[in-house]
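Predicted model, plus sequence, below.
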Amino acid sequence: MKKFITLLFLLIFTGCAINEPLRNRTLNDEKIAIIDTKTNKSIPYSTFIDKIQKHNIILLGEYHEIPNHMAMEVRIFKSLNELQNLDVVFEMLSSDKQAKINEAKAKQILPNELKNAIDWDEKWDYRNYGELVESVFYSNSNLIAGNLSKDEINTIFNGALPIYGKFSTTDEIKKALKTFVATSHKLENDEKNSALLDKFIQVQLYKDRRMADKLVHSKTKSLLIAGQIHASKTVGVYNHILDFDLKKSVVSVMLGDEKSFDLLNAQDAIKAFCDYYIVFK
């Protein structure tokens, strides 16, 4: 488990390079490698789409600050949507906004009105996400709000009952999340901050459970757009899906960058982390 935790942090915290936000970003296939972690070999994009579309649930993990990732998500969504309509679950939208999304769809809101109509949270840069959100919204697929509301987060933080699961709340996962949360919130992982970190962990677990709930109860193929830690097989939504005990197949895809290319040599660890890893060289 220690090796997996180390890899998790190397993968998540090495992707800090920020590109200029752009729509209609062109991706150069010669500078993209799609790695099948079972074999540690690169596969063509068409083969990749053929493989992942066979699964009921597709987890797609990103770095939130890299527009190339959103551009790749647009491309993957459009490729999958050509084959079948999807439920696309967004970490960036809280579940209480679903009614606004449905209303905007019914009113056929124009693209320049969509951001306000669905009450998009400004903490997510819409210059990065706009093309992806609009690609889903104006397709025959469904835009699904998959995260907790601010009121729900406050309730959990102020003392909601802990969440339980056979696969998703093990001591190993909680330990990994505690290290991740401490790092991301710039807190020392010590006795002084232990109670505070435990609250953050519960919020993280509830977020993953909510997204898993949306995915497993979809009546069609479902796609998750979320940060890497949520989409990982080691500590994220994947384990909550297992706790629902549904007979749906799940595949995990991670988006990385040139800094994480060498990490693919840790084959056993990355195979546990995800099924496919896309590197922008």
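Ah, there it is. Numbering: from 1, shown residues only.

From here on, just use CA atoms for contacts and neighbour counts.
Noted.

quick one: L59 is in a strand?
Yes: counting by DSSP: H, G, I helix; E, B strand; the rest coil, one finds L59 located in a strand.

next, the one to line up against it:
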Amino acid sequence: MLWFVLKKVNVLCSALLCGALLTACVSPDPFEIGHTQVYSAKKQQHLTFAQWIDALQSYDVLLIGEKHDDVRHHQAQLALLQALHRHRAIRAVALEMLPSSKQAAFIQAQRTAQEQLRRDPATDASVIKAGLEWPASWDWAQYRSLVMWMLREQIPMIGANLDQTELAIIAKGAQPLKGRVSTAPEVHEALSQLVSGHHLESDTPVQALVQAQQFKDRRMAESLVRNAKPVVLLAGNVHVNKKLGVPLHLQDYGQRKVVSIMLVSSFDGRDADQADYFWVIN
């Protein structure tokens, strides 16, 4: 997982102003698709949202990126999933936020949550969060609306990541992954450079960080391959990167109807080979 964490915020204001700022952080302006732009890397042009949804119908595996702590990205993901589901039922959504090792328990937790919502549609989201045992390391406020919508639509959620025990084993040393394109030297080198920049204060060797990243990507790919189609993955932008992440592992698995979507704050046309579509959210 490669993502930035804001470690310290110094706010010099009155208690009332602090409350207002916090409210603004968790309650952004309503999301409007018309204020976004979709860029097709293949066509080298912008598409309307309707054109884009039509184009996405031909794919079996849809990889949707995000900046984990950007609430606008999660609002956009929800709008996209809703539009896709209206046109063609989504069979499952795989989540970077959940480990695949706990999938059996998570399936039962989803069923329980769906029954709670059926009996009482006004069930508080905090009750659902507790029942799902949502990981504390992933901000529930960012994902609440997505999860609640999927539960109400009865779209299965799939844990697609490694758990901490697996990561600890990998950190101690694991057999290198094998793959035709996913483990190529140029991929390893690019990941090494990226990881080095993102983990400047880490004591973990770069090689170990790269290996963990690739094992995560492989697990996400496996989760997608095993499930009914169309299936969606929600993960960080690095994981959906066509040059570095899950798309390469899916290619090794022989998956061809795969599309990668990056959510970004701006796009100037550079690095267009990293995804099939760039969705500019501002």
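Noted; the coordinates are in hand. Since the structure is predicted, the reported quantities are computational estimates derived from the model, not experimental observations.

Okay, helices next: where are they in the stretch 151-281 of structure 1?
171-184, 194-216, 228-231, 237-244, 267-273 (DSSP state H, counting those that start in this stretch).

Output the ones you listed as TSV; include the columns distance to K38 of structure 1 and mean neighbour count.
Supplementary listing: these in TSV, determined by distance: least, Cα to Cα, whole Å; neighbours: other Cα atoms under 10 Å:
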stretch	distance to K38 of structure 1	mean neighbour count
helix 171-184	23	17
helix 194-216	24	22
helix 228-231	17	26
helix 237-244	17	23
helix 267-273	6	19
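
Compare those helices and give me the one nearest V74 of structure 1.
Using Cα to Cα as the criterion, the shortest distance between V74 of structure 1 and those is 16.7 Å, found for helix 228-231.

hmm, back to that, what's the closest of the helices of the stretch 151-281 of structure 1 to F48 of structure 1?
Shortest separation from F48 of structure 1 across these is recorded for helix 267-273, at 15.8 Å, computed as Cα to Cα.

What is that closest one packed up against?
Counting contacts by 3 or more Cα pairs under 8 Å, 6 or more residues apart in numbering; DSSP states H and E, helix 267-273 of structure 1 is packed against helix 2-13.

What separation do you get for the most centrally placed residue in structure 2 and I64 of structure 2?
Nearest to the geometric centre of structure 2 sits A235, at 1.8 Å (Cα atoms, centre = their mean). Distance check for A235 of structure 2 against I64 of structure 2: by Cα to Cα, to the nearest Å, it reads 6 Å.

again, but for S101 of structure 2
If you measure S101 of structure 2 against I64 of structure 2 using Cα to Cα, the figure is 22 Å.

List the buried residues of stretch 272-279 of structure 1.
Buried positions in stretch 272-279 of structure 1, judged by neighbour count with 16 or more other Cα atoms under 10 Å: 273-279.

Off-centre distance for it?
Here the centre of mass of C-alpha atoms in stretch 272-279 of structure 1, compared against the chain's by Cα atoms, centre = their mean, to the nearest Å, lies 13 Å away.

Next: stretch 254-271 of structure 1.
17 Å.

Then stretch 100-110 of structure 1?
Here stretch 100-110 of structure 1 shows a centroid-to-chain-centroid distance of 24 Å under the convention Cα atoms, centre = their mean.

Which residues belonging to that stretch are considered buried?
For stretch 100-110 of structure 1, the neighbour count (16+ other Cα under 10 Å) marks 101-102, 104-105, 109 as buried.

Make TSV from the residues you listed and add distance to I35 of structure 1 and secondary structure to it.
Converted to TSV, the buried residues of stretch 100-110 of structure 1 look like this (distance: Cα to Cα, whole Å; DSSP: H, G, I helix; E, B strand; the rest coil):
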residue	distance to I35 of structure 1	secondary structure
I101	35	helix
N102	37	helix
A104	38	helix
K105	37	helix
I109	39	coil
